[in-house]
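# dropping the sequence and predicted coords here.
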Amino acid sequence: MALFDYAPAPESRDIANLKPAYRPFVDGEFTDGAGEPLKTINPATGEVLAEVGTAAPSDVDKAVKAARRAFEKTWGPMPGSERAKYLFRIARLIQERSRELAVLETLDNGKPIKESRDTDLPAVAAHFFYHAGWADKLAYAGYGPDPKPLGVAGQIIPWNFPLLMLAWKIAPALATGNTVVLKPAETTPLTALVFADICRQAGLPPGVVNILPGAGHVGAEIVRHPDVNKIAFTGSTDVGKLIQREVAGTPKRLTLELGGKAANIVFDDAPLDQAVEGIVNGIFFNQGHVCCAGSRLLAQESIVDELTDRLRERVSTLRLGDPLDKNTDIGAINSAEQLAKIRELTEAGEAEGAQRWTSPCPVPDRGFFFAPTVFSGVHQSMRIAREEIFGPVLSVLTFRTPDEAVAKANNTPYGLSAGIWTEKGSRILAIAGRLRAGVVWANTFNRFDPTAPFGGYRESGFGREGGQAGLEGYLDA
């Protein structure tokens, strides 16, 4: 029993300025899409938030043609110093409307408001500020004295960080002189369409940014369109493979940021209290809906019992519930389909002999929720150690030597991220150099910055987003 209870601290949903209906954004205007309208729901309650018009193939063609005109007549020829002004303006408008966007993101996605407010929105604005600074300095980016934009960029983003993934895609594309046709995830389209309104508010020329809501077939139409020069996709590995097959043999450029099964390695000399906080942040942040989540904890054998005890005690304090409550640590799973997948894999973990521990926190009787869960006694052959669960589920494995830690960390088809916990800087450098992961964190986890590139290897995709390296995917150097 807790020593004290937190009083409810709900954020007002009225701040989101929620509308009953939203429409696609093409050529600077909100238009009626020719696709079948969809209803986006609040995963914390199951209630319908709004009806959203979706795109049909004809809408994709209109958007690509609008983007091509804008690229050839206005945005492409525009000096970088002028493009930068628009990006700075967008960044400032995001800051001004950040509270509205944060509440809307939480309603549509299910993540806790404190994450939307304190993590996502500041990072969204930071990406536009950062890339605005590059817009007139591309000749010094290391890609030749006069790098050129590719043209029309088709971009497809996931539901776990709807607005942040939009910023990761759109900011570098616009800074380098490209125009954009973007499809938000089917379950989380609302903040992307409010971003479209911000583009209009900023005076962005028509056709530079186009937003097309819809299901996977809309993304497929964007990928297939012959007048799209670049595809940028963040999502599942299976869909990434389909996209790669589709663009093979075409001149289209491609970057993919796909799944992960990251190892978080804790050595026996690590500060355990600090490591526990990093482990919790690594897997339970955003309900585990993170491609680079530290879903495999590799603990040195001599400390695994103590570390697991401390971890369970800490996880027991996490508060699960209403995402709009400022006290909530664990919000709602984004959809019924994702919740079913999490349940299937956790049941498989139990069936294969792992020891399941689930936080005793109360679970709401409506909405899509899953209590934080830790599996001990996990072997590498188990599904929970091999497959991406994409939920608040941690698998604990052990190792005895650094070589064994590296071998187990690399024993995955993925290669997106990893974490190392030790007091020895020499060990950090030695282990990091041997891990096959695009990002390796040392004594921390899930730290992001727009100046730092992010991306993976193997089935986690290829190409980088963010930083100077992230500009390359949008330049014809």
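Yep, that arrived.
# contacts and neighbour counts: CA atoms only from here.
Fine.
# show me the contacts for the most centrally placed residue in the chain.
Per CA atoms, centre = their mean, the C-alpha nearest to the average position across the chain is that of residue 161, at 4.2 Å. Each residue near residue 161 by CA atoms under 8 Å, 6 or more residues apart in numbering is listed here: residue 120.
# how near is the residue lying closest to residue 412 once chain neighbours are set aside to residue 378?
Spatially, and ignoring its direct neighbours in sequence, residue 412 is nearest to residue 386 (6.6 Å; CA to CA, 6 or more residues apart in numbering). Distance of residue 386 to residue 378, given as CA to CA, to the nearest Å: 11 Å.
# the more surrounded of those two?
Between residue 386 and residue 378, residue 378 has the larger neighbour count (other CA atoms under 10 Å), namely 24 against 19.
# helix or strand: which one has the more buried one?
Using DSSP states H and E, residue 378 is not contained in any helix or strand.
# residue 217: neighbouring residues, count only.
Neighbour count of residue 217, defined by other CA under 10 Å: 12.
# and it, helix, strand or coil?
helix (DSSP: H, G, I helix; E, B strand; the rest coil).
# below is structure B, check it against A:
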Amino acid sequence: MTRTHAEWRAAAAALPFDGRPVIDGARVDGSSGQTIAKTNPATGAVLSQIHACTEADVDTAVASARRAYASGAWSRAGAGHRRERLLELARLIEARADEFALYDSLDMGKPVREAAAIDAPGSAALYRFYGEAVEKQEDLIPMTPPGSTALVTREALGVVAVIVAWNYPLEIATWKLAPALAAGNSVVVKPPVEASHSALLLAELAIEAGIPAGVLNVVTGRGSTVGRALALHDDVDMLAFTGSTEVAKQLQQYAGQSNLKRLALEAGGKSANLIFADCDDLRAAAEKAAFGSFYNQGEVCSANSRIFVEREVYDEFLALYAEAARAYAPGDPLDPASGIGALVSERHADEVWATIERARRDGRIAAGGARPEINGSRAFIEPTIVTGVPADHELHTREIFGPVAVVTPFDTEEEAVARANETPYGLAASLWTGSLSRAHRVSQRLVAGTVSVNTVDALGFTTPFGGFKQSGFGRDLSVHALENYTDYKTTWLQWG
């Protein structure tokens, strides 16, 4: 059902908020007694008090996860049983999709219509996907000498820690949790302090779905305390992370300093979008480019924020792109008519705005470049298109994580590829061309985990998502994500 602005506001006013962690199947108080005020970035109003958990709380949660794993109630229950429980969890998420959408919208500012139509239903569907997929995995019986048989099985790793980013709180948590749980692991989640409520609701629904207590724990608090404790914990077998490259590097150090735990790190990005003059539909390319750079307030790790356009069509594309950007005008996240919502905080908006001001000095603002005040909040920024900055400018080199994109002309295919790859990241890239040979040739040369041809930022449940270079390693989505949370075991039977 599509809700009106007034209906979403009424539902938001009635929404319950509880900032306590979920450990061993129940809401508990953090041991420190301290809390962190969580505000709505779109209004500045305080939503709740998030409990600031400590290392002691992490120890309690990890011990709960270890007991649950060792009991076998989940890990040895069989893929068929886990499938049924994950299907039930999916059903419960769908039944409360609007509640999940409101939590994420109020926490981090995204339009509620997108969270309700895409994030929550997509998360439910992903639990179904992995519930079904894990039951269809096959073990191996390789050739061995006469008188012996070897079984090669994929085994769950044990206790998995998950550290989640704030830009897609429910969805990114699901990308990690669904395969980790389907494989039989127990999990401790550290949700972002900026957006913890959807993960906490998810943990409660897991119990309702019949997933045993201790299999899914959520420990709230700051990354410098909770995240660090999980990464250094000697009884955590694996850690999955989505966030900044700087934090990913720190987590690698913590893994080495502790028990050499496995890591799957999806870090930063600075994706390029190449527009060739032989593109079949330049307007479609411009409209998709606007989606790729401004959707979700530009707070997307794979956002196509560097756009390179063949000089022959540069002016025409720029005009079409500026026109398309108008569809992403910021507004109240609870208003279905808003193009984008608020950035995650006024502090983050200050950082993005400072970048725009420097770009205004160093180049030209071709569209946008304003910071409206809405609902008394300064966390809103117009989609901003910048041209005329040098190749070493921060808009080309640094992940801004806001609705800002830079457009640059190129003259040759060689130049376009070189500029696209001129980044420490390698998460995603896009290209637009009407030539099949160019599509194959250029996509092969682009250093990116996903290359989208004649679209942007393409992904699906059946295709792996992740990056090269400083965008990290390991893959989310597809059956390949199960490889993050399992490993091979050989059982050799000598019988003759």
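Alright, I've got the coordinates. For clarity, every value in this text was computed on a predicted model and none was experimentally measured.
# just the TM-score for the two chains, thanks.
Once superposed, chain against chain, the TM-score is 0.95 (TM-score structural alignment, normalised by the length of structure 1); 470 aligned residues with a CA RMSD of 1.9 Å.
# on that earlier part again, quick one: map the residue nearest to the centre of structure 1 onto structure 2.
In the superposition onto structure 2, residue 161 of structure 1 corresponds to residue 168 when matched by TM-score structural alignment.
# could you do residue 389 of structure 1 as well?
Checking TM-score structural alignment: residue 389 of structure 1 goes with residue 400.
# I'd say its match and residue 350 touch.
No. Assessed by CA atoms under 8 Å, residue 400 of structure 2 is found out of contact with residue 350, at 11.5 Å.
# between these two, which has more neighbouring residues?
Each of residue 400 of structure 2 and residue 350 has its neighbours counted (other CA under 10 Å); residue 400 has more, 25 against 17.
# OK, contacts around that one?
Contacts of residue 400 of structure 2 by CA under 8 Å, 6+ apart are 352, 355.
# which residue packs closest to residue 390 of structure 1, ignoring adjacent ones?
residue 289 (5.0 Å).
# residues contacting the equivalent of residue 207 of structure 1 over in structure 2?
When structure 2 is aligned by TM-score structural alignment, residue 207 of structure 1 is paired with residue 214. With contact taken as CA under 8 Å, 6+ apart, residue 214 of structure 2 is in contact with 23-25, 61, 64-68, 186.
# quick check: which element contains residue 214 of structure 2?
Judged by DSSP H and E, residue 214 of structure 2 forms part of no helix or strand.
# skipping adjacent residues, who's closest to it in space?
Nearest residue to residue 214 of structure 2, sequence neighbours excluded (CA to CA, 6+ apart): residue 24, at 4.1 Å.
# the residue nearest to the centre of structure 1 and residue 298 of structure 1, how far apart?
In terms of CA to CA, residue 161 of structure 1 sits 27 Å off from residue 298 of structure 1.
# also residue 257 of structure 1?
Computed as CA to CA, the residue 257 of structure 1 to residue 298 of structure 1 distance reads 24 Å.
# cool, and residue 142 of structure 1?
38 Å.
# which residue lines up with residue 309 of structure 1 in structure 2?
When structure 2 is aligned by TM-score structural alignment, the residue opposite residue 309 of structure 1 is residue 319.
# what range does stretch 440-450 of structure 1 cover in structure 2?
Going by TM-score structural alignment: stretch 440-450 of structure 1 matches residues 451-461.
# quick one: that stretch to chain centroid distance?
16 Å (CA atoms, centre = their mean, to the nearest Å).
# got a list of contacts for that stretch?
Against stretch 451-461 of structure 2 from outside (CA under 8 Å, 6+ apart): 126, 129, 273, 285, 288-289, 292, 302-304, 428-433, 439, 443, 450, 465, 477-478.
# check the secondary structure at residue 84 of structure 2 for me.
With three-state DSSP as the basis, residue 84 of structure 2 sits in helix.
# wait, it touches residue 130, no?
No. Between residue 84 of structure 2 and residue 130 there is no contact under CA under 8 Å: 11.0 Å.
# show me which of the two is the more surrounded one.
Shown here are residue 84 of structure 2 and residue 130; by other CA under 10 Å, residue 130 has more neighbours (29 against 17).
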